[in-house]
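> Mind folding the following:
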Amino acid sequence: MNGFIGEFLGSMIFILLGVGVCAGQNLQKANARNSSWLYMAISWGLALTMGVYVAGTFGSQGHLNPAVTIGQAIFGFFPWAKVFPYLAGQFLGAFVGAALVILHYYPHFKASKNEAEGNHVGVFATRPAINAPFWNFVSETIGTFAFIFVLLNLGDFTQGLKPFICGITLAAVGAALGSTTGFALNPARDWSPRLVYTILPVPNRGNAEWRYAWVPMFGPLVGGILAAGLKFILK
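Modelled structure (predicted):
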């Protein structure tokens, strides 16, 4: 249960702060509207830092990402008995975090009448800059591989300044590789907020674009498995 609670609370904070950045950047009358890509990358990195700190405090290893959990389990770095509680915490925490963003920005969703005014699924989930699904999948795989391979060489993510290093790594990958697809790098980060946008009463809601959702699900999983596999070979 400690693993579930830590992953749930850490993922909730991570997505609340990260999706909150996207809402502030896109929605009408928000003070951060039209801020820079670097601002987004750094802010998502800081959101991850805070989430990992929270997760560690409540007894988990601060994965906050099914691609981290599954890749490590496949190669024996993480026990399979803990996989389901971790995944449940990640997806449920991300859902609650995204739902809280709706409450926080509710007047701004009402003021944003359509996609052209910033009210679109990209506030919650990722969208490609160029819609080329195979290449989008490749981008997510490469980005996630780089991100998770660095994390796997940190040891325990939750100790000392390591959560901050996790955040810096996410910001670096987002700035360098993320502008093709929005750097999901994490199935829970994309699918749970996308589901929130689909089923909860978001004012002026647009299309949730589920036909693209396989990319941020399977690209990160493949990238995470490749990173853990390389770590296993080199250990």
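> For the rest of this, base every contact and every neighbour count on C-alpha atoms.
Fine.
> chain center to whichever strand or helix holds H108: distance?
Applying DSSP states H and E as the criterion places H108 in helix 106-111. Centre-to-centre, helix 106-111 and its host chain are 23 Å apart (CA atoms, centre = their mean, to the nearest Å).
> buried stuff in that helix?
Neighbour-count burial for helix 106-111 flags H108, F109, K110, A111 (criterion: 16 or more other CA atoms under 10 Å).
> how about this one, so we can line them up?
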Amino acid sequence: MDYTVAEVLLSEVLGTAILLLLGAGVVATAILPASKGNGGGWLLINFGWGIAVFAGVYVAFKSGAYLNPAVVLGVWASGADTFNSTMDANFVNFLLLSAAELVGAFLGAVGAWLAFKKHFDLEAAPGTKLGVFATGPAVRSYGWNLVTEIAGTFVLVFVLLTFAKNPAQMGPLPVALLIVGIGASLGGPTGYAINPARDLGPRIAHALLPIPDKGDSDWSYSWVPIVGPLIGGALGGLLAMAYVV
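Model prediction:
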């Protein structure tokens, strides 16, 4: 079925909003004071993000469920002629889809803040509050942090494009499991943004929302989860173009 451009973009907004509502929500559950899930740990966060992607993919069915500018770029780099039945693969449509994902990520992060409003009001380290919204490195080394984000996003995009050739047609489930696997395997150094919109939209929300004692939004690091995933996505798409036939 063909959809209008407006329907496609709204699909990306809603899908990415659900992704961030659930994804930021599981981080909040695991790390914010007084949460019943406080101390749930890294694997809880990994599985929560996997389920968040699973839900977001289903919601964004009208657009092809990209939810991630790095995936859009990877599909374009793989030689695809179209992003979906409505939008050709070109720079303008890449920007439109990315903008929709950024808006959705911002809205989803605001939704997570509303759900945990009273917990954000409690005393907690500024880094903990920021960690609900945006990623940050365990060991700050911008060059190596960039390498980590490139690697994780490369795996994401390359494997997603091989899924597209899988005759099993398993839908969003393998995508969700892939997210869990990337987080468990490669997520430790940087928190695995692997998605520019996922990091930038919530980081903007953190900067704008009236969160007590939140500290700064760590803008000095913010370029890493944008540039790294875009490079990794492009590399994954280029390898897929050569490998996936």
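> The helix holding H108 of structure 1 corresponds to what range in structure 2?
Under TM-score structural alignment, helix 106-111 of structure 1 corresponds to residues 117-122 of structure 2.
> Ok, stretch 132-143 of structure 1 next?
Under TM-score structural alignment, the match for stretch 132-143 of structure 1 is residues 141-152.
> Flag every buried residue along that stretch.
N145, L146, V147, T148, E149, I150, A151, G152.
> Structure 1: which residue goes with V8 of structure 2?
Match for V8 of structure 2 (TM-score structural alignment): G3.
> is it true that its match touches L87?
No: using CA atoms under 8 Å as the test, G3 of structure 1 is too far from L87 to be in contact (9.7 Å).
> Then T190 of structure 2 would be within a strand, right?
No: using DSSP: H, G, I helix; E, B strand; the rest coil, the assignment for T190 of structure 2 is coil, not a strand.
> Excluding sequence neighbours, find me the nearest residue to the match of V8 of structure 2.
S60 (4.3 Å; CA to CA, 6 or more residues apart in numbering).
> Return the residues in contact with the aligned partner of the one you found in structure 2.
Residue pairing (TM-score structural alignment): S60 of structure 1 is matched to S63 of structure 2. Applying CA atoms under 8 Å, 6 or more residues apart in numbering, we find S63 of structure 2 in contact with E7, V8, L9, S11, E12, N84.
> and the residue nearest to the spatial centre of structure 1, helix, strand or coil?
By CA atoms, centre = their mean, the mean C-alpha position of structure 1 lies nearest to R189, the distance being 3.2 Å. Secondary structure state of R189 of structure 1, per three-state DSSP, is helix.
> Please verify my assumption that it contacts A125.
Yes: counting by CA under 8 Å, R189 of structure 1 sits close enough to A125 to count as a contact (7.4 Å).
> how about P189 of structure 2, what's its match in structure 1?
That one, P189 of structure 2, aligns with T180 by TM-score structural alignment.
> next one: M241 of structure 2
So M241 of structure 2 corresponds to F232, using TM-score structural alignment.
> Can you tell me the element its match falls in?
Going by DSSP H and E, F232 of structure 1 is in helix 214-234.
> Also A175 of structure 1?
helix 162-177.
> Show me which residues of that helix are buried.
162-175, 177.
> ok, back up a step: so which residues make contact with the helix holding F232 of structure 1?
66-68, 70-72, 74-75, 126, 133, 136-146, 148-149, 152, 184-187, 190-191.
> Give me the buried entries from the residues you listed.
Going by neighbour count (16+ other CA under 10 Å), these have 66-68, 70-72, 75, 126, 133, 136-146, 148-149, 152, 184-187, 190-191 buried.
> Mind checking which of those are in strands?
Assignment to strands by DSSP state E places none of those there.
> now, which of the residues you listed lie within helices?
Members of these lying in helices (criterion: DSSP state H): 66-68, 70-72, 133, 136-146, 148-149, 152, 187, 190-191.
> returning to that earlier point: is the closest residue in space to the match of P189 of structure 2 that isn't next to it in sequence in a helix, a strand, or coil?
Closest residue to T180 of structure 1 apart from its sequence neighbours, by CA to CA, 6+ apart: A129 at 5.3 Å. Assigned with three-state DSSP, A129 of structure 1 falls in the coil class.
> Which of the contacts of S63 of structure 2 remain contacts when I look at structure 1?
Contacts conserved in structure 1 for these, counting by both residues aligned by TM-score structural alignment, their matches' CA atoms under 8 Å: E7, V8, L9, S11, E12.
> Pull up the distance across stretch 24-37 of structure 1, start to finish.
For stretch 24-37 of structure 1, the first-to-last residue distance is 13 Å (CA to CA, to the nearest Å).
> F164 of structure 1 -> structure 2?
Aligned partner of F164 of structure 1 by TM-score structural alignment: L173.
> how far away is its match from A65 of structure 2?
L173 of structure 2 is 13 Å from A65 of structure 2, by CA to CA.
> cool, and L161 of structure 2?
13 Å.
> Which helix in structure 2 has the most residues?
helix 5-31.
> helices or strands up against the helix or strand sitting right after that helix along the chain?
Counting by DSSP H and E, the next helix or strand C-terminal to helix 5-31 of structure 2 is helix 42-59. On a contact count with 3 or more CA pairs under 8 Å, 6 or more residues apart in numbering; DSSP states H and E, helix 42-59 of structure 2 meets helix 5-31, helix 172-186.
> ok, average deviation of helix 42-59 of structure 2 from structure 1?
Following the fit onto structure 1, the mean deviation recorded for helix 42-59 of structure 2 is 0.6 Å by mean CA distance after the TM-score superposition for structure 1.
> which parts of that helix are buried?
Quick answer for helix 42-59 of structure 2 (16+ other CA under 10 Å): 42, 44-59.
> by how many degrees do it and helix 172-186 diverge?
150 degrees (axes from the mean of the first three to the mean of the last three CA atoms, to 10 degrees).
> Just put the buried residues of stretch 141-152 of structure 2 in JSON lines and tack on distance to G127 of structure 2.
Shown next, in JSON lines, are those (distance: CA to CA, whole Å):
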{"residue": "N145", "distance to G127 of structure 2": "18"}
{"residue": "L146", "distance to G127 of structure 2": "20"}
{"residue": "V147", "distance to G127 of structure 2": "23"}
{"residue": "T148", "distance to G127 of structure 2": "21"}
{"residue": "E149", "distance to G127 of structure 2": "20"}
{"residue": "I150", "distance to G127 of structure 2": "24"}
{"residue": "A151", "distance to G127 of structure 2": "25"}
{"residue": "G152", "distance to G127 of structure 2": "23"}
